[in-house]
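> For reference, the sequence and a predicted model appear below.
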Amino acid sequence: MALTIEQMVDAVVKRITITELGNTALHPEKAAQLIRELEVSTPMLGPTRRLDMKSDKRDIDRVGFAARLMNVAPAEGETIVTDTEPVFTSNQLSVVKAVGVVELGDEALEDNIEREGFEDTLIAMIGGQAGIDLEELYINGDTGSGDPYLALIDGWNKLAGTQLTGVASADFDPTLVEGMFEAMLVDLITNNPVFLRLRAQMKFWTSWKAENDYREVLRQRGTDLGDSVQTANRPLAYKGIPVIPVFNMPAGDTLMAHDDNLVYGIRRDIRLEPDRLPRSGRTDFVVTFRTDANYEQELALSMPSGTPASREEQAP
């Protein structure tokens, strides 16, 4: 006797989940697979720092020194003189629930559910889109937003400790994309030089528009570099710092930060539950993440706003 769709869905869910205290969560192996799908789905989630969370809160600890550690060696019999002590501070991750739904019609389920690897296909479908959506939340989250999803948390752009603006050319000329990059670099050099030791790890996480504007500036210079950025998908850099386009970055925003400073956390118990809707002829797979984003050190970066626009006068 052939299985009903309900029975087939139930069998699939039982193979990839575990049930504890009445809650259905992905099996740890499948949860790890889903996380891998998240990380490859967007430019930022793979390189930045993910923390696995066992509870709803986790500190992002940092230890530093307020002044010079080393000093002149004392004479024999004298005590060592030190002017500094370790400073222990932290930011915190405090998770919120984010829910997503994958809708599969009955025909699609019947055609695929018994095929080898269907569970992996389902995990890949969820991970690919969930990664894009979570990256959007981590970047653009703002508890004052009119978008209920983005209002779940304050994200990286909102939490950045250094905020520059191109409005009325206050910090840089908003028509010059190179001026925006330079303003961010100069701000770090001027106001937070201690973080210059991380320059080799820094990146400009920018919008596709700003990256395209910068590519246009280089094209107009009539050099071999200008030709190559026009005809090939060549990665860009400004003064040696990679310029990485991010689909979810708003057109007027850019983050200058090193990867490990951008932190997000996901609780290990990722829930996946089917919701059968026979009248609609489909089954919804509901996935629930508990997650948050923050910085290790919010001063070790710059975040400008103000949309650079391509102009002929950008090229020298």
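Perfect, thanks for sending it. Residues are numbered from 1 along each chain as shown.

> from here on, contacts and neighbour counts on C-alpha atoms
Fine.

> what's the following helix or strand after the helix or strand containing Ile126?
Per DSSP states H and E: Ile126 is located in helix 118-140. Next along the chain after helix 118-140, taking DSSP H and E as the criterion, comes helix 156-159.

> mind checking how far that following helix is from the chain centre?
11 Å (C-alpha atoms, centre = their mean, to the nearest Å).

> returning to that earlier point: could you pull out the buried residues of the helix holding Ile126?
119, 123-124, 126-140 (16 or more other C-alpha atoms under 10 Å).

> another one to put next to it:
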Amino acid sequence: MSNQQIIEKATMTLASLQTGGLMNPTQASKFIRMLQETPTILKDSRVIPMDHDTQKIEKIGFGQRILRPGQEDVALTKEQRAVPTTSTVNLNAKEVIAEINITYDTLENNIEGQSLKDTLMQQIVERAAVDIEELLVNGDKDSNDPFLAQINGMRKNTKSHIVDAELQPISRGLFKRGYKAIPAKYIRVPQDYRFYTSPGNQIEWMDSVADRQTGLGDSAVQGGRSSAFGVPVTGIANMQPYEHSDGETDVSEIILTHPKNIITGFSRNIRIEVDKDIRARKFIIVLTAKLDSVYEEEDAVSKIINVKEM
């Protein structure tokens, strides 16, 4: 196949990526599902397709006992009747954009026939999922990084239950403090929760567990999932260490929450558009999406700060 034929084939193949603007609901849902299938925190969180850029999520629940002693022929008084607590969570999607440039030379050297479109889409989704995870974890409206300043992420949104490790390394005692910081009414099934931390802290904890002369220690050495007080400890690539105010480096955090307590909203206004620059001899693929992330119940989250990585 000649170079010209390759370019012509690529033109037709890439053109099929283009949605002509907005993706239709089916295309948008498929794109979101592909993002969710990528092994990032998106896979764990509760993903909600948003019909508009802003959306309210209604919450309803009972924060106290609803059962009363029963007595035949006697109805409950007004004071004894249970009244649910209601509130709302607001999602305000912010736009993110990616531009991918593919030169003719790259296509000529890496043509994949009919699979070119699928390969490119998969690579775009995989990279976008990693970037979105970075925003969901490290988003901070006060950040100097324009990308991270779009929204407040998990680290910034955790405010109610903070445990200061005071530069102590990861330990059973720190996990216990983080666990006990959350009101007991929330943690009904510990194994459904997650301690999210940096990959370095996860390895340190696995190494600590591996020192035990037990089957659990053997499992940790072989890469099995380690846990603390019944809660799995999960490393997040984008939860990287930072420099402490006193100059100490390699300091990180641990966040305890139920994965489905992390709500990620995606507006259905997702676009993939393709153009060709014949002067620069390249194809241009532009992806735009809108998203936001909040905790459904921030009171059910704790954060251990200033954890020193060994």
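Yes, it's here. Predicted model only: the values in this text are computed from it and were never measured.

> Over in structure 2, find the residue span the helix holding Ile126 of structure 1 aligns onto.
Aligning helix 118-140 of structure 1 against structure 2 (TM-score structural alignment) gives residues 116-138.

> Just give me the mean distance for the matching stretch relative to structure 1.
Stretch 116-138 of structure 2, aligned to structure 1 and superposed, deviates on average by 0.7 Å (mean C-alpha distance after the TM-score superposition for structure 1).

> quick one: contacts of that stretch?
10, 13-14, 16-17, 31, 34-36, 38, 40-42, 147-148, 151-156, 238-239, 292-293 (C-alpha atoms under 8 Å, 6 or more residues apart in numbering).

> Write the PyMOL selection for whichever of these are buried.
Filtering the contacts of stretch 116-138 of structure 2 down to the buried ones (16+ other C-alpha under 10 Å) takes a single PyMOL command:
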select buried, resi 10+13+14+17+31+34+35+36+38+40+41+42+147+148+151+152+153+154+155+238+239+292+293
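
> how about the helices in structure 1?
With DSSP state H as the criterion, structure 1 has helices at 5-16, 28-41, 106-112, 118-140, 156-159, 177-191, 208-219, 224-231.

> which bit of structure 2 covers the shortest one?
With the alignment judged by TM-score structural alignment, the segment of structure 2 matched to helix 156-159 of structure 1 spans residues 154-157.

> Nearest residue to the most centrally placed residue in structure 2 in space, please, no chain neighbours.
In structure 2, the C-alpha nearest the mean C-alpha coordinate belongs to Ile41, at 3.5 Å (C-alpha atoms, centre = their mean). Distance criterion C-alpha to C-alpha, 6 or more residues apart in numbering; nearest residue to Ile41 of structure 2, sequence neighbours excluded, is Glu133 at 6.2 Å.

> I'd like to know how many residues surround the counterpart of Tyr104 of structure 2 in structure 1.
In structure 1, the residue equivalent to Tyr104 of structure 2 is Asp106, according to TM-score structural alignment. Counted with other C-alpha atoms under 10 Å, the burial measure for Asp106 of structure 1 works out to 17 neighbours.

> Could you pull up the residues touching Asp106 of structure 1?
So Asp106 of structure 1 contacts 5, 281-283 (C-alpha under 8 Å, 6+ apart).

> quick check, nearest of the residues you listed to Glu85 of structure 1?
Thr283 (58.8 Å; C-alpha to C-alpha).

> Confirm for me that Ala98 of structure 2 is in contact with Ala289.
No. Under the criterion of C-alpha atoms under 8 Å, Ala98 of structure 2 is not in contact with Ala289, lying 9.1 Å apart.

> Pick out whichever of these two has more residues nearby.
Taking neighbours as other C-alpha under 10 Å, Ala98 of structure 2 and Ala289 compare with Ala289 leading, 19 against 13.

> ok, now how distant is the more buried one from Lys30 of structure 2?
14 Å (C-alpha to C-alpha, to the nearest Å).

> Likewise for Arg212 of structure 2?
45 Å.

> aligned partner of Met239 of structure 2 in structure 1?
Met239 of structure 2 maps onto Met249 in structure 1, by TM-score structural alignment.

> ok, its match touching Thr206?
Yes. Counting by C-alpha under 8 Å, Thr206 is a contact partner of Met249 of structure 1 at 6.2 Å.

> Quick check: buried residues in stretch 5-21 of structure 1?
Buried, per 16+ other C-alpha under 10 Å, within stretch 5-21 of structure 1: 5, 8-9, 13, 16-18.

> for the match of helix 118-140 of structure 1, the distance to its chain's centre please.
12 Å.

> how long is stretch 63-72 of structure 2 end to end?
27 Å.

> One more: stretch 286-304 of structure 2?
Span of stretch 286-304 of structure 2 from end to end, C-alpha to C-alpha: 39 Å.

> got it, and stretch 85-105 of structure 2?
With C-alpha to C-alpha, one end of stretch 85-105 of structure 2 sits 61 Å from the other.

> If we go by neighbour counts, what in it is buried?
90-96, 101, 103-104.

> What about the residues you listed, which are in strands?
90-92, 94-96, 101, 103 (DSSP state E).

> Need the max-distance pair from those residues.
Asn90 and Thr103, at 41.9 Å, using C-alpha to C-alpha across those.
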